[in-house]
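> Give me coordinates for this.
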Amino acid sequence: MNTSSCDATTPLHAENIQTINDDNIPDNKIPADILQKIIGELMMKYKKDGVLLNLEVDKKLTPINSCVGGVPYFPKGMEYPMADGQPLILLCQINYSEMPKLANFPTEGLLQFFIGTGNYYGTEHSKLIYHKTVSLELNQSVPQSITDVLKNALKEDLPFKGAFRLTGKIGETFALPEDRDTLFEKLAMKYSVNSWDIEDDVCKATDSLTTIKSQYGGCPNFIDENVYEDDRNTKEVLLLQLASEEYKRDEPRYYKNEWSKVNYCQYGSGFFFINGEKLKKLEFDDVTYTYDCD
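Presented below is the predicted three-dimensional model:
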């Protein structure tokens, strides 16, 4: 069976299964009620919880809040992260005490994601810093010399366009296994349909109903699945997916004429992956940062 037509790591949120019908799955070969049962069965077997992230403009962010962009937490005694003599930019920081609890992830402390200001959305340089203890009383101002450099860097082609508060909720995603030929054949026998049709219709349903969201801990949503092949077996945990996101029509904007909050080639995402054992030990010195786009 040819499996190249369907992204094996595309997540579909559980609440969307009931919306499957003949109208939103074009040219489906399997009746919608049967397709609902098939996808429901797949989700029960391969579902995975993650924290789905919401981005909102907030001009009252403090340095200890979860955010994309904005002013980083910079406690006394911390050296500001640099690369090639230039300060790195805060892409995101997550205060886990503000987030719902997720298995194997911290329940306290703050994790910062710093990136470079060069080409390829800063992937040439990145650094993660974890603070187990977080307090505004420990915070200090970022030196003016660094602030000036950062202000100029913000005019460059960075993946975020402002400062946004992050809030999270637990959500279910699922990802089809890469080797799924036998799986589809068993389902075809069970539901008296063609295994090729299962592949085609499941892929159509996934494409039609998936909403690409910023998240962590769940199944990554790749446009180009080949973008992350080398480290997939050793860095298997999604530490962060920051997805391209446009403002809703009536939503407050950070910049009046800006149309996007996050922009990785319009529809892409930035990804950070870590080894599961490293995550449990709160060791963030070996993390892969990459991105993909349409």
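> CA atoms for contacts and neighbours, from now on please.
Noted.
> Quick check, Gln93 in contact with Thr62.
No: no contact is recorded between Gln93 and Thr62 when judged using Cα atoms under 8 Å, the distance being 11.5 Å.
> okay, these two: which has more neighbours?
When Gln93 is set against Thr62 and neighbours are counted by other Cα atoms under 10 Å, the residue ahead is Gln93, at 27 against 15.
> one more to put side by side:
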Amino acid sequence: MKKLEKILYNYLPEEDVKQILKSKRQFISLDLVDEPTNLYSSKIGGYGYLPKSIPYPTNEDNQPLSLLAQLNFEELPTLESFPQKGILAFYIDYFDDLAGMDFYNPTNQVGFRIIYMEDLTEEYHSISEQQSLFEPYSEEELLNIISEETKLNGHLSETIAILDTEEFTQYMGESYYDFIEDRFTDEDKQDEFEELIFENNIENTCIGGYPFFTQSDPRGYDTKLSEEYNTLLFQLNSDDDIVMWGDTGVGNFFINDEKLKNKDFSDVLYNWDCY
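Below you'll find the model as predicted:
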């Protein structure tokens, strides 16, 4: 974080830097690690914990959704507003070319599902039971964002709003591109600054913090979206070897901060984009 602050002071007026630093917040940075996993692990891919009291999630054609990721909060650092126990699971539709994302209604949990399970003592769907749901589709070519089940380890870190997001606009009173255009007259200097910022401020895979996009913030097209879905719930970035959203893209899930505090995950905005 100190390196990033130094970059800001080297390129921007002091008053701008002070305003940007007001956006500083904690988040959980997630690392993909080569460690054993089980049904309860924080991980991407594979099969997750799902009590039998909850039907296995399916799409509108009754085809099974696939586990994108699950977060076991007892394994992770404590982050304000987020649960301190239980598992939060993210399921998406690998039968769909858009992986269950609905461009026109990004909160429509038909092609994706967010499931929070606080009690982890219930009888659960076994791995073999979950696998059997996919057997009728063994000849179909699925999208497969995740190439192999991989453990997630988390650590607390800090970040600021310094990329093209709705949060940057809210803190600075103008869009990222207007801000950059106003502050830089030398195109080479601008490119140099943006390259350094990008290298030093990408959260990659994380819980909380600020998002990044390969295209643009989907909340920027509708004021209601930016106001309602004001918290980054989870972000999963491509990493070449294990995760690939289209052409090296990124997936994001957003929620309202009050609903997050109340552990209400029925209303989540799902987006992914790529280069």
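> List the TM-score for the superposed pair.
Here the TM-score for the pair of chains, by TM-score structural alignment, normalised by the length of structure 2, is 0.78; 246 aligned residues with a Cα RMSD of 3.1 Å.
> Structure 1: which residue goes with Asp267 of structure 2?
Structural alignment (TM-score structural alignment) places Asp267 of structure 2 against Asp286 in structure 1.
> so that match is in which element?
In this structure, Asp286 of structure 1 is located outside every helix and strand according to DSSP states H and E.
> For stretch 215-232 of structure 1, give the distance from the opening residue to the closing one.
Stretch 215-232 of structure 1 stretches 18 Å from its first residue to its last (Cα to Cα, to the nearest Å).
> Quick check: buried residues in stretch 111-123 of structure 1?
Leu111, Gln112, Phe113, Phe114, Ile115, Gly116, Thr117, Tyr120, Tyr121, Gly122, Thr123 (16 or more other Cα atoms under 10 Å).
> secondary structure class for Asn221 of structure 1?
Secondary structure of Asn221 of structure 1, reduced to three states by DSSP: H, G, I helix; E, B strand; the rest coil: coil.
> how much space between Leu236 of structure 2 and Gln130 of structure 2?
Counting by Cα to Cα, the gap from Leu236 of structure 2 to Gln130 of structure 2 is 23 Å.
> Look at the two and report which has more neighbours.
Leu236 (24 against 17).
> residue contacts, that one?
The contact partners of Leu236 of structure 2, taken as Cα atoms under 8 Å, 6 or more residues apart in numbering, are Asn204, Thr205, Cys206, Val250, Gly251, Asn252.
> cool, and Ala89 of structure 2?
Residues in contact with Ala89 of structure 2 (Cα under 8 Å, 6+ apart) are Gly48, Leu67, Leu68, Ala69, Gln70, Leu71, Ile114, Ile115, Tyr116.
> One more: Thr205 of structure 2?
For Thr205 of structure 2, the contact set (Cα under 8 Å, 6+ apart) comprises Ser29, Leu30, Asp31, Phe234, Gln235, Leu236, Asn237.
> if we go to 10 Å?
Residues in contact with Thr205 of structure 2 (Cα atoms under 10 Å, 6 or more residues apart in numbering) are 28-32, 152, 154, 211, 234-239, 250-252.
> of those residues, buried ones?
Buried residues within the contacts of Thr205 of structure 2, counting neighbours by 16+ other Cα under 10 Å: 28-32, 152, 154, 211, 234-238, 250-252.
> ok, of those, which one's closest to Glu258 of structure 2?
Among these, Phe234 lies closest to Glu258 of structure 2 (Cα to Cα), at 16.0 Å.
> Does the aligned residue in structure 1 for that closest one belong to a helix, a strand or coil?
In structure 1, the residue paired with Phe234 of structure 2 is Leu240, using TM-score structural alignment. For Leu240 of structure 1, the assignment made with three-state DSSP gives strand.
> swap in Gln70 of structure 2?
Gln70 of structure 2 falls in the strand class when you classify it by three-state DSSP.
> close enough to count as contact, Gln130 of structure 2 and Pro51?
No: counting by Cα atoms under 10 Å, Gln130 of structure 2 does not reach Pro51; the two are 11.6 Å apart.
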